[in-house]
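Enquirer: quick one, fold the following:
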Amino acid sequence: MRRELEPHEQAERSIIKKYRRELWGPFIAALKRYSLIESGDKIAVCISGGKDSMLLSKLMQLLERVSDVPFGLEFVVMDPGYNPENRRRIEENAELLRVPIKIFETDVFKVANNTEKNPCYLCARMRRGYLYRFAKDLGCNKIALGHHQSDVVETTLLGMFYGGQLQGMMPKLRSRNFPGMELIRPMYCIREEDVLSWRRYNNLEFIGCACRFTESAARDTGRSKRQEIKELLLELQKQDPDIEKRIFNSIHSVCLDTFPGYIQGGEEHSFLERYGKNQGDA
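Expert: Model (predicted):
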């Protein structure tokens, strides 16, 4: 008689078997395409308690077991001021999925929510800084975040529609303030709908957005700009199921020769700098 799988075993098996094409394949593809992991790396997997970061933790655990490239992992949870229910849910899910988390506490929510100017930006900057510092103290040289392909596409559209600029989300970045540290996004090629499907298949319940400012803002305005973009993409996908994939592919094929201006290294450039230098442009 076959033994019934434990929840963490079922979650892992589903990644390799049922969702191999949707999750495991794109995960491995991103690692190779963007050279995210190298021999000797020690990576802090940053867990917020949501579906994305919890899936990331399982993907990284599985990878460590089968990879020919030796690397180490730490599973880090920064408590920025979660309410007791969210904190308990994170701890319970980590135990259920056999993720050996290390929790450290900060006052990020308290500080960010008391500022009048752009609390979300301040919160993100503070969280990133605390994560880098804690990861470095653990001997890590990289932090891994759970952003996925849908985040990349939404961020690109947010910049276009509300920021007046074409700005993407990179698969990896070097830290400016913590020399020798890098940020990587191993789920860069995974779609959010496949993350949701994996969660539902395994009957898992994770915390949503735990930010008190976002919760209050949503009550006041009804929905965020990111939610508007999500809804727009859902409408577009009804007519064209591959629209998200094509937008994602487009940021890998930017034709600078067709843009009147661009920014590189913080410096603005105009097409006039090269205009007329090439013959036969028309």
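Enquirer: could you use CA atoms for every contact and neighbour count after this?
Expert: OK.
Enquirer: buried set for stretch 37-46?
Expert: Using 16 or more other C-alpha atoms under 10 Å as the burial criterion, the residues of stretch 37-46 that qualify are 37, 41-46.
Enquirer: ah, wrong one, I meant stretch 79-86
Expert: Quick answer for stretch 79-86 (16+ other C-alpha under 10 Å): 79-82, 86.
Enquirer: can you tell me what sits against the longest strand belonging to the chain?
Expert: Once the chain is assigned using DSSP state E, the strand that runs over the most residues is strand 72-79. Outside strand 72-79, the residues within contact range by C-alpha atoms under 8 Å, 6 or more residues apart in numbering are 40-49, 57, 60, 64, 87, 99-106, 127, 130-131, 135, 138, 140.
Enquirer: looking at these, which are in strands?
Expert: Per DSSP E, those map to strands at 42-46, 101-105.
Enquirer: got JSON lines for those residues, with distance to residue 144 too?
Expert: Listed next are the ones in strands among the contacts of strand 72-79 as JSON lines, based on distance: C-alpha to C-alpha, whole Å:
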{"residue": "42", "distance to residue 144": "10"}
{"residue": "43", "distance to residue 144": "7"}
{"residue": "44", "distance to residue 144": "6"}
{"residue": "45", "distance to residue 144": "5"}
{"residue": "46", "distance to residue 144": "6"}
{"residue": "101", "distance to residue 144": "14"}
{"residue": "102", "distance to residue 144": "15"}
{"residue": "103", "distance to residue 144": "16"}
{"residue": "104", "distance to residue 144": "17"}
{"residue": "105", "distance to residue 144": "19"}
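Enquirer: which residue ranges of the chain form strands?
Expert: 42-46, 72-79, 101-105, 142-144, 172-174, 182-184, 261-264, 267-270.
Enquirer: now the lengthiest helix in the chain: buried residues?
Expert: The residue-count maximum for a helix in the chain (DSSP state H) belongs to helix 119-137. For helix 119-137, the neighbour count (16+ other C-alpha under 10 Å) marks 119-120, 122-123, 126-128, 130-132, 134-136 as buried.
Enquirer: do stretch 55-67 as well
Expert: 55-63.
Enquirer: closest to residue 241 out of those?
Expert: residue 55 (23.8 Å; C-alpha to C-alpha).
Enquirer: list the contacts of the closest one.
Expert: Each residue near residue 55 by C-alpha under 8 Å, 6+ apart is listed here: 146, 195.
Enquirer: before we compare anything, build this one as well:
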Amino acid sequence: MTYVEREIRHLFGKAVHSYGLIDDGDRIAVAVSGGKDSVALLYLLKERLKYIPISYELRAIYIDLGFDPLMPEKIKDLLERLEVPHDIILTDYGIRAHSPENREHPCFLCARLRRMTLFKRAWETGFPKIAFGHNQDDFIETFFMNICYSGQTSAIVPKQEFFKGKITVIRPMALIPSKRISRFVETLGLPHLENPCPSAGKSSRIHIRRLLQELYKVNDKIRGNVYRAMSHVNLEYLPPPLEDGKGDRKK
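Expert: Next up is the predicted model:
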């Protein structure tokens, strides 16, 4: 086993245990896009069943957005190679999101429709725990995007409940940097596909990503420090909210 394989498995297991992401008997739907992150997630979830004392069931769910007519067949071949039961759902969400009728950003509408369909299929098939392939860079970038564009200090979280606990979202790759995942996928020769969305690489996230990459070049500890900072918040040394007009921090 190579160093990167050991490192990825260690960080994956650390996130699962530290954040309490998986329980014995879980039925986990894995949101698959065909990209390196979701493929690595599916592979790791399946492989760790060989080494852990608990059991869980996996089912991949792919939601096709209508960009590439060949994509569903490519995804089917990929999931069959990984030997995981799966659902492939055909939609026109991507086309609708990029149409003149859509008044909001394409990514907002597409993501909302995609998540709604994913939650519905996971619930209908009896897989109420849903795993997403967000990596550590996604957590950090979302944190900075919310600060810069929404004026709030928030990010995505490793574990989150919806609909009063009927659906639980988990993100087991929270501790793994994007570059490590790319190297892991290349090392193992895992099959993955390019994103056919015309908006890929054009979002505000790209600007944040470039800014962060420059910071990482200066000091390689910055990435880990930012991630830790999200869970070590000292409110006494932050300005109080101003919504009440008095500047008093709400209790």
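Enquirer: for the longest strand of the first structure, give me the average deviation versus the second structure.
Expert: Here strand 72-79 of the first structure, set against the second structure after superposition, deviates by a mean of 1.3 Å using mean C-alpha distance after the TM-score superposition for the first structure.
Enquirer: my read: residue 215 of the second structure touches residue 222, true?
Expert: Yes - contact criterion C-alpha atoms under 8 Å: residue 215 of the second structure and residue 222 qualify, at 7.1 Å.
Enquirer: could you give the number of residues near the equivalent of residue 116 of the first structure over in the second structure?
Expert: Aligned by TM-score structural alignment, residue 116 of the first structure pairs with residue 103 of the second structure. Applying the criterion other C-alpha atoms under 10 Å, we find 10 residues in the vicinity of residue 103 of the second structure.
Enquirer: return the distance of stretch 26-39 of the second structure from the chain's centre.
Expert: Offset of stretch 26-39 of the second structure from its chain centre (C-alpha atoms, centre = their mean, to the nearest Å): 9 Å.
Enquirer: which bit of the first structure covers it?
Expert: So stretch 26-39 of the second structure sits over residues 41-54 in the first structure, by TM-score structural alignment.
Enquirer: measure that stretch end to end?
Expert: Counting by C-alpha to C-alpha, to the nearest Å, you get 20 Å between the two ends of stretch 41-54 of the first structure.
Enquirer: repeat that for stretch 170-183 of the first structure.
Expert: Stretch 170-183 of the first structure has an end-to-end distance of 9 Å (C-alpha to C-alpha).
Enquirer: which parts of the stretch 151-251 of the second structure are helices?
Expert: 178-188, 204-218, 222-229 (DSSP state H, counting those that start in this stretch).
Enquirer: mean neighbour count added to these, as CSV?
Expert: As requested, those are exported to CSV (neighbours: other C-alpha atoms under 10 Å):
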stretch, mean neighbour count
helix 178-188, 15
helix 204-218, 13
helix 222-229, 14
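Enquirer: among the ones you listed, which comes closest to residue 247 of the second structure?
Expert: Nearest of the helices of the stretch 151-251 of the second structure (C-alpha to C-alpha): helix 222-229, 24.2 Å.
Enquirer: which part of the first structure matches that closest one?
Expert: The aligned range for helix 222-229 of the second structure in the first structure is 243-250, by TM-score structural alignment.
Enquirer: after superposition, how close is that stretch to the second structure?
Expert: Using mean C-alpha distance after the TM-score superposition for the first structure, the mean distance for stretch 243-250 of the first structure is 0.7 Å.
Enquirer: tell me the spacing between the counterpart of residue 144 of the first structure in the second structure and residue 83 of the second structure.
Expert: Alignment note (TM-score structural alignment): residue 144 of the first structure maps to residue 131 of the second structure. Computed as C-alpha to C-alpha, the residue 131 of the second structure to residue 83 of the second structure distance reads 17 Å.
Enquirer: more neighbours, these two?
Expert: residue 131 (27 against 11).
Enquirer: confirm for me that the more buried one is in contact with residue 173.
Expert: No - between residue 131 of the second structure and residue 173 there is no contact, the gap being 9.6 Å when judged by C-alpha under 8 Å.
Enquirer: which ones are touching the closest residue to residue 169 of the first structure other than its chain neighbours?
Expert: Nearest in space to residue 169 of the first structure, with sequence neighbours left out and distances taken as C-alpha to C-alpha, 6 or more residues apart in numbering, is residue 152 at 5.5 Å. Neighbouring residues of residue 152 of the first structure by C-alpha under 8 Å, 6+ apart: 168-169, 188, 248.
Enquirer: do you know how far residue 152 of the first structure is from residue 65 of the first structure?
Expert: Residue 152 of the first structure is 28 Å from residue 65 of the first structure, by C-alpha to C-alpha.
Enquirer: over to residue 211 of the first structure?
Expert: Taken as C-alpha to C-alpha, the span from residue 211 of the first structure to residue 65 of the first structure is 34 Å.
Enquirer: kindly report the same for residue 158 of the first structure.
Expert: 38 Å.
Enquirer: same question, residue 245 of the first structure
Expert: Distance, residue 245 of the first structure to residue 65 of the first structure, by C-alpha to C-alpha: 30 Å.
Enquirer: and residue 230 of the first structure, by the same measure?
Expert: Applying C-alpha to C-alpha, the value for residue 230 of the first structure to residue 65 of the first structure is 35 Å.
Enquirer: now do residue 109 of the first structure
Expert: 36 Å.
Enquirer: swap in residue 23 of the first structure?
Expert: 17 Å.
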